[in-house]
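> Provide a 3D model corresponding to the input given below.
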Amino acid sequence: MSESEQHSEFPEILPNDRHVLVVGGGEVAASRIYHLLNANAKITVISPTMNPEIEYRESKGLLYSVQRRQFVDSDLSLYEKPTPKLEKFDEEEYKNIDQYLKDSRFELVLVAIDDPIESKKIYYKCKLKGLNVNIADVPPLCDFYFGAIFRKGDLQVMVSTNGRGPRMARLIKDKIGNLFSDYEIDKTIGNIGELRKLLRIKNSGTDNQSIQDRMEWMTKTTDLYTFKQWSDVDIHKVIEYYPNLPPKYEDLK
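Model (predicted):
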């Protein structure tokens, strides 16, 4: 298995409203926390000392918990609660399990300390508990990597070199950003999202044929116009043509 198959990029939506543990309080930890906050994670930081940036985020109430002490093994189970039962297999039980996973487990563990021996110990302790872990600057001890992320509105594009060249990832990310410099890509994404909502109103069927019809029409319609055209197209005019395809951009205007 190749390295690219063994590891995944940092999944930006994965930590959303989930507990994440950061072991370490230096500059690297502060950088990790910045990315995690953008992913809406509930962050617990454990370290005897804290970088000023971490202290600032703590003062603003952005961190779930900050504990100024050494890491101990029991920290991996810091929020653990009794596992809920799954007997009826109904929506209520599924909801309870979802809440349990949000409240009781660390979705990710990030270690950023200047102690390779202790870092490796923490890594294997995490693996025994089935936790995804990233040891800073040690690619073989990472289940995921942090990529360079281009964000504009709802658009998020991550570039990862699987830990081989973080600087190159940032340069490529900047190149991607330049592709959208002459128009508002966030409006493009917004218009596509609104069009999908209108389409579900036009065709609200839940049967397989209705779903297939919506998917095919949306795919073909999305391909009709350029990114720039989608940024200022009148989606209310577009949806009027359903189930037929709308005309060319020039005719629609």
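> alpha carbons only for contacts and neighbour counts from here, please
Fine.
> just the strands from the stretch 151-253 of the chain, written as ranges.
For the stretch 151-253 of the chain, applying DSSP state E, counting those that start in this stretch gives strands covering 155-159.
> helices and strands around the helix or strand containing residue 36, which ones?
Using DSSP states H and E, residue 36 sits within helix 27-38. Packing partners of helix 27-38 (3 or more CA pairs under 8 Å, 6 or more residues apart in numbering; DSSP states H and E): strand 19-23, strand 42-46, helix 52-59.
> next, the structure of the following sequence, for comparison with the previous one:
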Amino acid sequence: MNNNTRVVLSLPVATRLCGKKVLLVGSGEVAISRLEKLIPTGCQIYLVTGDIEDDLDDITCTSSGNKRFETILKKWFVPPSKLGNAKITATGTSNDDIYTYPNWHTNCGKIYQIIKRNFKFQDLTMFMNSTSNKNTSSINKSEFSALVERTNDINLLKSYLGDNWQVILVCIDDIKLSELIYYKAKLLLGPQIMINVADVPPLCDFYFGSNFTLGEVPTVDTDAIRISDIDINSNNSSDDITLDNISCVPCIQILISSNGLSPRFTSLLKNDIISKYGSSSNIHIQESCVKLGELRRRIRDINNTNSDNSNGGKELISYRMQWIKYVTDQFGVKYCHLMDVDNLVKLYKKMLIDDSMSLEFPANMVQAFGNLSP
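Below is the predicted model:
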């Protein structure tokens, strides 16, 4: 490679989708692979499943009852045989079969809504006239901009936030229709809307790469959910979702990317990492994450109760970060799961308050503050 060649890299980021609306168009193998990645995030998935007609002027049709769709129903919704019994088609029209999962919540491990028909362009704007967006409907753009600029009232600003798609995923074979969905979504919803059109790199604002988790990820026991237990008439809504309801999963998520150069090599590298650090190894990822998360939370609470310290808040934060870095490094990847959190919290409090923010640590940290077997 020429030494003067500058490689443009992508930015690997972790996106929080919990409770956010995601539009997924398609029901093939690629769409199923997207569902496998989306379900654990707790996002509110609207799945448009129908096969796409060749005629773009008439893309409204009834759905096809293929086996892939039945697989989706059984794994991430309800068994196909229970659809009628559950009576969850009340929102459907004569042309649409729309199924909404009763009492959906971010931890249920289910698709929120299945729209069993072909994609319609009005799907892009289905929330533009929703109740939560009507606060701004009577204000012109310049007036609204002025309102936003002059107010510092967080609650007022939050009241103007409306529903809309956070992410749009297109997984269909029709390239022309995929392009139309991409550009119409950008024009209608704004250029900031994140869209991924499968197998068309120029129409991907992001891509999934080779991503995987180390450590156990809690799953919902879907077999224990009986259709007869579902309250069809419940008024429960996902509108009650708040950031306070979002919890972290005790695992490590890893994304590997070759920036499109060799997906196969990234897959081999992923498998190599899993073999060294996965469940078959002696590295206790989940327990380590739980211990470290608890330790960080508790020493942060100690900082908060001492925020009027004469050294100032910035120094407290800096001290806490240096302290936790040293402790984590001392235990290392292999022994973090053995941390005695209670005693480490006592040590932090002593070093912070009694020893005036000392960074003189005891010797043999793992032996002194680890739950080692005799």
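> TM-score of the superposed pair?
Once superposed, the chains reach a TM-score of 0.86 (TM-score structural alignment, normalised by the length of the first structure), with 247 aligned residues with a CA RMSD of 2.5 Å.
> which ones are touching residue 231 of the first structure?
Going by CA atoms under 8 Å, 6 or more residues apart in numbering, residue 231 of the first structure touches 183-189, 191.
> of these, closest to residue 45 of the first structure?
residue 186 (33.1 Å; CA to CA).
> mind checking what the closest one lines up with in the second structure?
Taking TM-score structural alignment, the alignment pairs residue 186 of the first structure with residue 286 from the second structure.
> for the stretch 1-150 of the first structure, just list every one of the strands.
Counting by DSSP E, counting those that start in this stretch, residue ranges of the strands within the stretch 1-150 of the first structure are 8-9, 19-23, 42-46, 65-67, 106-111, 132-135, 144-145, 148-152.
> in TSV, list the ones you listed along with distance to residue 74 of the first structure and mean neighbour count.
Listed next are the strands of the stretch 1-150 of the first structure as TSV, based on distance: least, CA to CA, whole Å; neighbours: other CA atoms under 10 Å:
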stretch	distance to residue 74 of the first structure	mean neighbour count
strand 8-9	27	16
strand 19-23	12	24
strand 42-46	12	23
strand 65-67	14	15
strand 106-111	12	24
strand 132-135	16	23
strand 144-145	23	22
strand 148-152	32	17
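> now distance to residue 82 of the first structure too, for the ones you listed, in CSV please.
As requested, the strands of the stretch 1-150 of the first structure are exported to CSV (distance: least, CA to CA, whole Å):
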stretch, distance to residue 82 of the first structure
strand 8-9, 30
strand 19-23, 17
strand 42-46, 20
strand 65-67, 21
strand 106-111, 15
strand 132-135, 21
strand 144-145, 28
strand 148-152, 37
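> tell me which of the ones you listed sits nearest to residue 163 of the first structure.
strand 144-145 (6.3 Å).
> in the second structure, which residues correspond to that closest one?
With TM-score structural alignment as the criterion, strand 144-145 of the first structure aligns to 206-207.
> so how far is that stretch from its chain's centroid?
From the chain centre to the centre of stretch 206-207 of the second structure is a distance of 14 Å (CA atoms, centre = their mean, to the nearest Å).
> contacts for it, please.
For stretch 206-207 of the second structure, contacts defined as CA under 8 Å, 6+ apart pick out 194-196.
> where's the closest residue to the match of residue 186 of the first structure other than its chain neighbours relative to residue 290 of the second structure, distance?
Using CA to CA, 6 or more residues apart in numbering and skipping the chain neighbours, the partner closest in space to residue 286 of the second structure is residue 215 (4.7 Å). Residue 215 of the second structure sits 11 Å away from residue 290 of the second structure, going by CA to CA, to the nearest Å.
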